[in-house]
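>>> Please work out how this folds:
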Amino acid sequence: MEQIKTDLCIIGGGSGGLSLAAGAVQMGADVVLVEGHKMGGDCLNYGCVPSKALIAAAEQAHRTRQGGFGVAAMEPVIDYAAAKDHVQGVIATIEPHDSVERFEGLGVRVIQEFGTFVGPDKLRAGDVEITARRFVVATGSRPMVPPIPGLDSVPYLTNENLFDLRERPAHLIIIGAGPIGMEMAQAHVRLGCEVTVVEGSTALNRDDPEAAAVVIQTLRDEGVNLIEGEQAQSVTGSAGDITLTTDKGTVINGSHILIAVGRVPNIDKLNLNAAGVEHDKRGVTVGADLRSSNKKIYAIGDVAGGLQFTHVAGYHAGVVIRPILLGLLAKAGTSHIPRVTYTAPELAQIGLTEAEAIEKHGDKVTVVRAELSGNDRAIASGKTKGFAKVMVVKGRPVGATIVGAGAGELIGTWAVAIANHMKLSAITNMIAPYPTMTELNKRAAGTYFSPKLFDNPWVKRVVRFVQATFP
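Prediction:
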C-alpha cells in the first residue's frame, strides 16, 4: 500500500473541497484531494447547475406561451429530451473547471477513491494511505428519502436522477415544497407537465410569509396544484402509474414522483469514530472555527451541519484556509449569507426576516420597503410583481427580503452592506444607473430617511428661514 504524507488532505471534490484545494496548493501547501464519485460534487452534477439550466429552458417556453409587447403568444413546441440536452451541455461546459486534469495541473494529488479514516491522522483511499497535518471533510450531502410506506417499491426521482430523465412526465408528483420542490414544480409545469406538490407544513416555510405568498400564488396561477398541510402517507403503483395518498385522504395519481424533502450529510463511509470525530445526523460536529473534536480535522459545507448552499461551502473554504495554512484565527458566521429560491419571481433573503428581526430587536426595528411596481425598469419590462423589504436597526440593515425578477442579483447590494456593517446611508449614496432594477434597493433605503427629511418640522423651519433670509 502506497504511503503519502502531506500538509493537507481534503475529502470531497465538491465546491468547498475544490475551492480549498485550489487556494491551498497555489499558496504553497502540499495538497491531496480524495474524491470517490464525481468531481464538482452535487452542485455541478445534480444540483445548482442542472436545475438552473432546466429553469432557463422552462423560462423560454413560458415567454413563448405568454407573448406580449406586440409579440403574439403561441403554444411552444417542447422537446423535453432536448431541454435535458441543454442541461447536460451546461454541465459539460463547466466540467473542465472542476476536472481532475485541472487540479493535477495546479499541483494537487487527486485520488479517485472513497476515503475512510483508519486513525486520528490517517485516511485510507483505495490502495493509498494518507497521513496529513490537517484533514478537511467536504463530502457534502445527498437527498433525504423519507420512510413513506410503499415508496421503496416504486421508482422515484431525486435531484440525483431527475436530470437523467428523457421522457417528459405526464404528471409529476413532488413531495416537499421547499426551494428545490418549488423550483422543479414551476420548471416542469412550464415544460408542459401536470404537477402536484404535497407539503406537510406550508410551502417555503423558512421564508418571509409575505414574500413567499407572491411566489406561491404565481405557481398556482401557472397551474401547479399545491397541497399544503398534508403528509404523504403511502405510495403504491409502478413505473408510469403511481398513486400517493395523504394523511387526510387525498389521493393523487401521477406518472412520476420526485422526493424533495431535505438532505442528509455524506458521512457513512468516513468511519469518523476511528478518527475520534464527534458527529450526529446533521453531520460533523464543529465549532465556529469549523474544527471538529479532533483538532487535526475540520469540516466545511453541507457536512458541517449548517446552511446547505454551494456558496456557503466556498465561504467555509476561505475560513479554514487561514488557520490551516497561516495559523490565523478565523470563525464562520451566518448573518451575512444570502439564499435564493430560483422560481419566477425569485425569492432572496439575507440576514433576519421581518419576524426574526422583531423577535430579536423588538421596537428598535424599522422596516422599510419599495415596490417593483414603482420601478421604471420593471414597468418597462412588465416585471412589476414583487418588492424589497429591509430590516433596519440603528441605521444599519440587519436583514433584507426581495421577491421579484432578478431578486438573486439584487440581494447582492445587501450582502455587501451587511457583510461590511455599512450604514443605510451607504446605499442611498450609491448612484444607480437609470433605469435599472437596482434602483429598487436605493429607493428602499431612501424610505428610511424620508420621514426625517419630509415630515420633520425643524427641517421645514430651516428651509423657510433660509428662503426668507438669503436673497
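>>> For the rest of this, base every contact and every neighbour count on C-alpha atoms.
OK.
>>> Tell me where the stretch 151-300 of the chain has helices.
Under the criterion DSSP state H, counting those that start in this stretch, helices of the stretch 151-300 of the chain are mapped to 179-190, 209-221.
>>> Let me know which of these is tucked in deepest.
Most buried of those by mean neighbour count (mean count of other CA atoms under 10 Å) is helix 179-190; its value is a mean of 24.
>>> ok, residues contacting it?
Applying CA atoms under 8 Å, 6 or more residues apart in numbering, the contact partners of helix 179-190 are 51, 54-55, 58-59, 61-62, 172, 174-175, 194-197, 204, 219, 222-224, 260-261, 341-343.
>>> among the residues you listed, which ones are buried?
By neighbour count, with 16 or more other CA atoms under 10 Å, those hold 51, 54-55, 58-59, 61-62, 172, 174-175, 194-197, 204, 219, 223-224, 260-261, 341-343 as buried.
>>> just to revisit the earlier point, the helices of the stretch 151-300 of the chain: which one's closest to residue 106?
In terms of CA to CA, the element of those nearest to residue 106 is helix 179-190, at 34.1 Å.
>>> between that closest one and helix 209-221, how many degrees?
Calculated by axes from the mean of the first three to the mean of the last three CA atoms, to 10 degrees, helix 179-190 forms an angle of 30 degrees with helix 209-221.
>>> so residue 20 touches residue 322, yeah?
No: with contact defined as CA atoms under 8 Å, residue 20 does not reach residue 322; the gap is 10.5 Å.
>>> These two: which is more packed in?
residue 20 (29 against 15; other CA atoms under 10 Å).
>>> check which helix or strand covers the residue nearest to that one when sequence neighbours are not counted.
Using CA to CA, 6 or more residues apart in numbering and skipping residues adjacent in sequence, the residue nearest residue 20 is residue 317, 5.0 Å away. Here residue 317 is covered by helix 310-321, with elements defined by DSSP states H and E.
>>> how far does that helix sit from the chain's center?
In terms of CA atoms, centre = their mean, to the nearest Å, the centre of helix 310-321 is found 14 Å from the chain centre.
>>> same for it, what does it pack against?
Secondary-structure packing of helix 310-321 (3 or more CA pairs under 8 Å, 6 or more residues apart in numbering; DSSP states H and E): helix 15-26.
>>> to compare against the first, here's another:
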Amino acid sequence: MTTIKLYPDDAHNRRTIRQGHPPEWVNRDGGDYDLVVLGGGPGGLTAATTAAAAGHRVAMTEQRLTGGTCVNFGCTPSKALIRCARAVHEANRGDEFGFRLDAPPVVDFGAVMDRVRRIRSRSSSIDAVEAAEQAGVEVYLGHSRFTGPNTATVDGRELRFRKAIIATGSRPAVPPIDGLRDGEYLTNETVFALTELPARLVVVGNGPMGCELAQAFRRLGSEVDLVSHPTSLMPNDEPEAGELIRRRFEQEGISLHLGYTAARAHAGRLLTLGPAGTRELPYDALLIATGRKPNLEGLDLDAAGVHAGPDGVETDAYLRTGNPDIFAAGDATFPFKYTHAANATAQLSVANALYGAQRPAKDLVIPHCTYTDPEVAEVGLTPRRARTEGVAVDTYRLDLSNVERAFIDGEEEGFGAIHTRSGSGEIVGATLVAAHAGEMISELTLAITNRLTLQALADTVHCYPTQAEVFQRIAQHAGPQRVAVAH
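The predicted structure is shown next:
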C-alpha cells in the first residue's frame, strides 16, 4: 500500500495522515458493487456518499489522502494562510481606524504555518476514511486501475461494478523551464510544507493560485516577483477585475513581470524573457502555479473502453464516457477545476449513472472566486463569454465606493456588475470585485439558476448596511446605469 508522507513530521500532519490514509488500513477482499468511484477527493467523496445514502453498495478508491487536493494541498491550507496574511495586513492599517501600534507586527512564520497545518488536520477529519465508512462507503486505499468494462482492481483486490465514476482529480502542470529540476521548486503540493519564510519568492503564473499566494507571502514579509507570459492578471476573468488587482498588487509592493516567460532556472536565479529583453530574478523559493492536468496515469482506461485527451476523460453532455457504464466528474473531465464544480458534477454523475436522469452538465451554473484582497468572483455569462457564444447582453455596474458598508469598512475598492439577456432583464451573469465577493456571489448564482430578472432582485429586501446591497442597487437603478451592450 502507498506510504503517505507530509512535511514537517508534526502532530498536525500525523493526524491528517491518520484520517486521510490510515497506515494500518487493510482493504477488503473486493466484491460486487452498484457503484465504484475512483478517487477520494471532493468529487469522489460526494459521489460515493450520495449513492450510499440512497441505499446502494458503493466502493471508493484513493491512492493518496481522502479529501484530495482541496483539503490537503489547496483550498483549506491556502485560505488558512491567506487569513493569517490578512490579519497582518489589517494590523498595518491602524492609522485608517484610529489606532497605532508601537511597532509593526512581527510575523512568526513558523506559528503561521503551524496554524495552517492545524486547520488542515481539522478539515481532513470531515473527509476522513472513517467518516466515509460511517456514511456507508467501503473504502479501498491504494493504486486502482481498470481491468475490463465492468471491473477494476485496487492492489490486487477485484471490484466488480454495475456503474463507475472516475473522479481522480488533477495535479500541478509544470511548464518546461530549462534547468528546473524536481525538488528545486514549489507547487501547491509542497508550498505548505515550508517552515521558514522565503526572503525572496518568485511566482510563475497569473491565475488564482499564483495571485492568491503572491499576495499572501508579500503580506507576510517576502519580497515577491510574479512572472506571467500573458500581459494581464487572472485572464479568465473580466479585464477590469484583473486590472484592479494589478493596481493593488503594485501598491502592496509585488513586482510584476507581465508578458515575460520563465526560460531558465539555475542556482537561485530565474531568467525571464519579455518585451523589454531579459530579466534575471533572484529567489530563495520558486513557486510554479501555471495550471492543472488530470490524474489519469496508470488507470488503464483502454481496458474499460474509456478515452482521454490532454484535457482529461472524454465524456458526452451527460458526463458519460465511451463506456456507457462509466462516468466522470470533477477535474478529471470538467473544465472548471473548482471543488464546488467537482461536487456538482459528482452529484450529476450519480443521478445520470444510477437513475438515468439525462441531465446535461452544461445546465450547471458554476460560480468561481479568486481569494485575493479584494476577492474576484464571477458566475454565468460575462460580456467576453457572451460575445464568444453569440449572446447579446446588457451590463449594469456600480462601484463599491457608492455602497455605505463598503466605505464604512474601508473596503470600497471594487465594483459589482450584472449582465442580463439583452432586452429581457433576465440575469445571465455577474462579476463582483469586493472584500467578501466569494460570500456574496451566491445570490446571483441563485438568480441565474432560477432565471430571475433584475426586477426580482430589486424587489428583494436586503439588510442595511451590507456590501451585498450593491446588487440590489444595481437592479433598482438599472436603466440609467447601463454602461455596455455586448453583441
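>>> after the helix holding residue 317 of structure 1 comes which helix or strand?
strand 338-341.
>>> quick one, what contacts the residue nearest the centre of structure 1?
In structure 1, the residue lying closest to the centroid (CA atoms, centre = their mean) is residue 309, at 4.6 Å. Neighbouring residues of residue 309 of structure 1 by CA under 8 Å, 6+ apart: 301-302, 339.
>>> Now list the buried members of those.
301-302, 339.
>>> burial of residue 75 of structure 2, as a residue count?
Residue 75 of structure 2 has 17 neighbours, counted by other CA under 10 Å.
>>> mind checking what residue 402 of structure 1 lines up with in structure 2?
If you follow residue 402 of structure 1 across to structure 2 using TM-score structural alignment, you land on residue 432.
>>> hang on, that match packs against residue 416?
Yes: between residue 432 of structure 2 and residue 416 there is a contact at 4.5 Å, judged by CA under 8 Å.
>>> who's more crowded, these two?
Neighbour tally, residue 432 of structure 2 and residue 416, criterion other CA under 10 Å: the higher count belongs to residue 432, 31 against 24.
>>> pretty sure that one belongs to a strand, no?
Yes: secondary structure of residue 432 of structure 2 (DSSP: H, G, I helix; E, B strand; the rest coil): part of a strand.
>>> Next one: it from residue 438 of structure 2, what distance?
Separation of residue 432 of structure 2 from residue 438 of structure 2 (CA to CA, to the nearest Å) stands at 9 Å.
>>> got any residues that touch both of these two?
In terms of CA under 8 Å, 6+ apart, residue 432 of structure 2 and residue 438 are both contacted by the residues 375-377.
>>> I'd like the residues you listed as TSV, with secondary structure, distance to residue 157 of structure 2 and neighbour count appended.
Below are those laid out as TSV (DSSP: H, G, I helix; E, B strand; the rest coil; distance: CA to CA, whole Å; neighbours: other CA atoms under 10 Å):
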residue	secondary structure	distance to residue 157 of structure 2	neighbour count
375	strand	46	20
376	strand	45	29
377	strand	44	26
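>>> Could you dump the residues you listed into JSON lines with distance to residue 68 of structure 2 added?
Written out in JSON lines, the entries for those read as follows (distance: CA to CA, whole Å):
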{"residue": "375", "distance to residue 68 of structure 2": "24"}
{"residue": "376", "distance to residue 68 of structure 2": "24"}
{"residue": "377", "distance to residue 68 of structure 2": "23"}
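>>> Look up the counterpart of stretch 112-131 of structure 2 in structure 1, residue range please.
Under the criterion TM-score structural alignment, stretch 112-131 of structure 2 matches residues 83-102.
>>> Show the end-to-end separation of that stretch, please.
Terminal-residue distance, stretch 83-102 of structure 1 (CA to CA): 28 Å.
>>> Quick check: buried residues in that stretch?
Quick answer for stretch 83-102 of structure 1 (16+ other CA under 10 Å): 83-88, 90-91, 98-100.
>>> cool, stretch 350-357 of structure 2 as well?
350-354.
>>> contact partners of that stretch?
Against stretch 350-357 of structure 2 from outside (CA under 8 Å, 6+ apart): 47, 50-51, 163-165, 318, 320, 325-327, 358-359.
>>> hmm, 10 Å instead?
34-35, 46-48, 50-51, 56, 162-165, 318-320, 324-329, 345-349, 358-360 (CA atoms under 10 Å, 6 or more residues apart in numbering).
>>> How about stretch 252-259 of structure 2?
If you take CA under 10 Å, 6+ apart as the criterion, stretch 252-259 of structure 2 is touched by 89, 202-206, 214-215, 217-219, 222-233, 246-250, 272-276, 279.
>>> Now with 6 Å, please.
224-231, 274 (CA atoms under 6 Å, 6 or more residues apart in numbering).
>>> Residue 193 of structure 1 contacts residue 170, correct?
Yes: proximity of residue 193 of structure 1 to residue 170 meets the contact threshold set by CA atoms under 6 Å, at 5.4 Å.
>>> More neighbours: these two, which one.
Comparing residue 193 of structure 1 with residue 170 by other CA under 10 Å, the one with more neighbours is residue 193, at 19 against 15.
>>> how many neighbours does the counterpart of residue 255 of structure 1 in structure 2 have?
Applying TM-score structural alignment, one finds that residue 255 of structure 1 aligns to residue 284 in structure 2. Residue 284 of structure 2: 16 surrounding residues under other CA under 10 Å.
>>> same question, residue 480 of structure 2
Based on other CA under 10 Å, the number of other residues close to residue 480 of structure 2 is 9.
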